[in-house]
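Colleague: Sequence and computational prediction follow.
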Amino acid sequence: MRAVLAAPPPTLLVIAKSPVPGRVKTRLTPPCTPEQAAALAEAALTDTLTALSRMPAGRRLLVLDGDVGPWLPAGWDVVPQSDGGLDVRLAAAFAHAARTAPDAPALLVGMDTPQLDAALLAEALSPARRTGVDAWYGPADDGGFWALGLAKPTERLAARLLPGVPMSTPDTGRALLDRLAAENLTVGRLPLATDVDTIGDARHVAAEAPESRFAACLRSIATAQEVTG
């Protein structure tokens, strides 16, 4: 019981791009304009940051490619993304978390799942549920992953797990799971989720989280398209 009470709260990381037209959610165009796609990206990022702000955390880090906007809530520190491919940038994010809070678990998510359940994540990473878990893995239904957590993140472990994993392919998740297994890590599974890449994904996610900013933004865009169409 004493060990559970003394367990440090997790470091939460979100890796994201600034929601600038033409730089984010390009697979939504068409039917969306670049400005509409950026508005959806901003809504998704805001929903994600707001949800994670409700979770217990030692630190909250936004690992950002681009500039901060008024969408950033209080309580988040901003860390620039490193150079390199996404696999390298993810490893660098975990390395930064390890340097910042070496004794705390770290959980990283992207900006593409505004429907994420903060209460579920908080329960999964709670001190009572951490025992015996070395990593957390959230599969995406496109074959990738939407969340990755490490109970004891280190720069060396991140460098063994992530660089070289092919990103944005149907085999991304399987390759990462193989790396986790090769390190003999006990993995706690998080629920399957849909990343927002296409307009079909966006409609599915909005239906799952109808009260979200993302869903409201998509409804507004659909109305505007009906008017101009």
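Modeller: Yep, that arrived. Residues are numbered from 1 along each chain as shown.
Colleague: Please count neighbours and contacts with C-alpha atoms only from this point.
Modeller: OK.
Colleague: Would you check how far apart the most centrally placed residue in the chain and Ala118 are?
Modeller: Nearest residue to the geometric centre of the chain (Cα atoms, centre = their mean): Val109, 1.7 Å. Remark: distance between Val109 and Ala118 (Cα to Cα, to the nearest Å) = 12 Å.
Colleague: Break down this protein into its strands, ranges please.
Modeller: Applying DSSP state E to the chain gives strands spanning 11-17, 59-65, 77-80, 106-109, 135-139, 145-150, 187-189.
Colleague: quick one: the first one to strand 145-150, angle?
Modeller: The directions of strand 11-17 and strand 145-150 differ by 140 degrees, with axes from the mean of the first three to the mean of the last three Cα atoms, to 10 degrees as the criterion.
Colleague: which helices and strands sit right next to the longest helix seen in the chain?
Modeller: As assigned by DSSP state H, the longest helix anywhere in the chain is helix 34-53. Here helix 34-53 touches strand 11-17, helix 213-228, going by 3 or more Cα pairs under 8 Å, 6 or more residues apart in numbering; DSSP states H and E.
Colleague: Give me whichever of the ones you listed is most buried.
Modeller: When these are scored by mean count of other Cα atoms under 10 Å, the highest mean neighbour count falls to strand 11-17 (a mean of 24).
Colleague: about what we covered before: OK, contacts around the residue nearest to the centre of the chain?
Modeller: Residues near Val109 by Cα atoms under 8 Å, 6 or more residues apart in numbering: Leu13, Val14, Ile15, Trp146, Ala147, Leu148.
Colleague: Spit out the contact partners of Phe150.
Modeller: Quick fix: residue 150 is Leu, not Phe. So Leu150 contacts Pro105, Ala106, Leu107, Asp134, Ala135, Trp136 (Cα under 8 Å, 6+ apart).
Colleague: Find the nearest non-adjacent residue to the first one, please.
Modeller: With Cα to Cα, 6 or more residues apart in numbering as the measure, Ala151 is the residue that lies nearest to Pro105, at 4.2 Å, once sequence neighbours are left out.
Colleague: Comparison target below:
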Amino acid sequence: MTGARIIIFAKAPVPGHAKTRLIPALGPEGAAELARRMLFDTCREALAAGVGPVELCLAHHLDWDEEIPRGVELTDQGAGDLGDRLWRAARRAETPLLFIGTDCPDLDRKRLKAAAEQLRDHDAILHPAEDGGYALLGLNRLDRSLFTDIAWSTDAVARQTIERIKALDWSLHIGETLRDIDEPADLSILGDTPP
């Protein structure tokens, strides 16, 4: 075990709140069901990685009453923009930590284990996403600048985060670029029929 805490950041899979950009293709119920499936798949992969505690940090979780997998700690994201919520979760946890979402099927147990291993030798690791965000951010150190004044939900997120890490003079490993499922065109990577 490498001792990295995995913090899964997600919205509870509630119709009308989760995967809203997929609603035109799947409808509110279908988008929520896909979000639910990806959330549980992510929890299983995080647990199977065996690198440390697994925390599911949810938005809108009070509207959702389904059981989460045994061994996963449930926390609330709280208020504020994404940066505020990530910073709050980071400060609550101990480093090393890995932030991930639930919308990247390629972020499996093998990649999570490899990311935790990279944190043995680096201050940070980042797996960029094809859309310009990141699928994983791993940290051995914390600094508020990584979460402040970032253009969230744009194609500048990974670039800005990398620039901030470099400005801190931290060692950084940039992993392979992965693809998220955010838009209807992304559904083709699932390899099966979405709900």
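Modeller: Perfect, I can see it now. It should be emphasised that the depicted structure is a prediction, and the values quoted were computed from it without experimental measurement.
Colleague: what TM-score do we get after superposing?
Modeller: Laid over one another, the chains give 0.91 as their TM-score (TM-score structural alignment, normalised by the length of structure 2), with 193 aligned residues with a Cα RMSD of 1.7 Å.
Colleague: picking that back up, shared with structure 2, which of the contacts of Val109 of structure 1?
Modeller: Comparing those with structure 2 on both residues aligned by TM-score structural alignment, their matches' Cα atoms under 8 Å, the contacts found in both are Leu13, Val14, Ile15, Trp146, Ala147, Leu148.
Colleague: For the aligned partner of Arg92 of structure 2 in structure 1, give its distance to Pro73 of structure 1.
Modeller: In structure 1, Arg92 of structure 2 lines up with His96, judged by TM-score structural alignment. His96 of structure 1 is 21 Å from Pro73 of structure 1, where distance means Cα to Cα.
Colleague: repeat for Leu148 of structure 1
Modeller: Taken as Cα to Cα, the span from Leu148 of structure 1 to Pro73 of structure 1 is 22 Å.
Colleague: Also Ala135 of structure 1?
Modeller: 27 Å.
Colleague: For the two, indicate the residue with more neighbours.
Modeller: Ala135 (22 against 12; other Cα atoms under 10 Å).
Colleague: sorry, back to before: let me have the contacts of Val109 of structure 1 in TSV, adding distance to Arg60 of structure 1 as columns.
Modeller: Putting the contacts of Val109 of structure 1 into TSV (distance: Cα to Cα, whole Å) gives the following:
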residue	distance to Arg60 of structure 1
Leu13	6
Val14	8
Ile15	11
Trp146	17
Ala147	15
Leu148	15
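Colleague: of the residues you listed, closest to Ala206 of structure 1?
Modeller: Checking these against Ala206 of structure 1 with Cα to Cα, the nearest one is Trp146 at 16.6 Å.
Colleague: Alignment lookup: the closest one to structure 2.
Modeller: Mapped onto structure 2 by TM-score structural alignment, Trp146 of structure 1 lines up with Ala135.
Colleague: and what of Ala39 of structure 1?
Modeller: By TM-score structural alignment, Ala39 of structure 1 lines up with Glu33.
Colleague: got the contact list for the closest residue to Pro56 of structure 1 other than its chain neighbours?
Modeller: Distances taken as Cα to Cα, 6+ apart place Pro9 nearest to Pro56 of structure 1, at 6.4 Å, with adjacent residues excluded. For Pro9 of structure 1, the residues meeting the contact criterion (Cα under 8 Å, 6+ apart) are Pro56, Ala57, Gly58, Ala104, Pro105.
Colleague: Keep only those residues that are still in contact in structure 2, please.
Modeller: Those retained in structure 2, by both residues aligned by TM-score structural alignment, their matches' Cα under 8 Å: Ala57, Gly58, Pro105.
Colleague: aligned partner of Val79 of structure 1 in structure 2?
Modeller: Mapped onto structure 2 by TM-score structural alignment, Val79 of structure 1 lines up with Thr75.
Colleague: ok, that match - contacts?
Modeller: Residues in contact with Thr75 of structure 2 (Cα under 8 Å, 6+ apart) are Glu55, Leu56, Cys57, Leu58.
Colleague: As CSV, those with neighbour count and distance to Ala25 of structure 2 would be great.
Modeller: Shown next, in CSV, are the contacts of Thr75 of structure 2 (neighbours: other Cα atoms under 10 Å; distance: Cα to Cα, whole Å):
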residue, neighbour count, distance to Ala25 of structure 2
Glu55, 22, 30
Leu56, 26, 27
Cys57, 23, 27
Leu58, 19, 24
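Colleague: Now the two most distant members of those residues.
Modeller: Glu55 and Leu58 (9.4 Å).
Colleague: re the thing from before, hang on, isn't the match of Ala39 of structure 1 packed against Gly27?
Modeller: No: applying Cα atoms under 8 Å as the test, Glu33 of structure 2 and Gly27 come out as separate, 9.9 Å apart.
Colleague: which of those two has more neighbours?
Modeller: Glu33 (20 against 17).
Colleague: And the most far-flung residue of structure 2 relative to its centre, how far from Asp143 of structure 2?
Modeller: The outermost residue of structure 2, judged against the average C-alpha position, is Asp169 (24.0 Å), by Cα atoms, centre = their mean. According to Cα to Cα, Asp169 of structure 2 stands 12 Å off from Asp143 of structure 2.
Colleague: swap in Arg111 of structure 2?
Modeller: For Arg111 of structure 2, the distance to Asp143 of structure 2 - Cα to Cα - is 24 Å.
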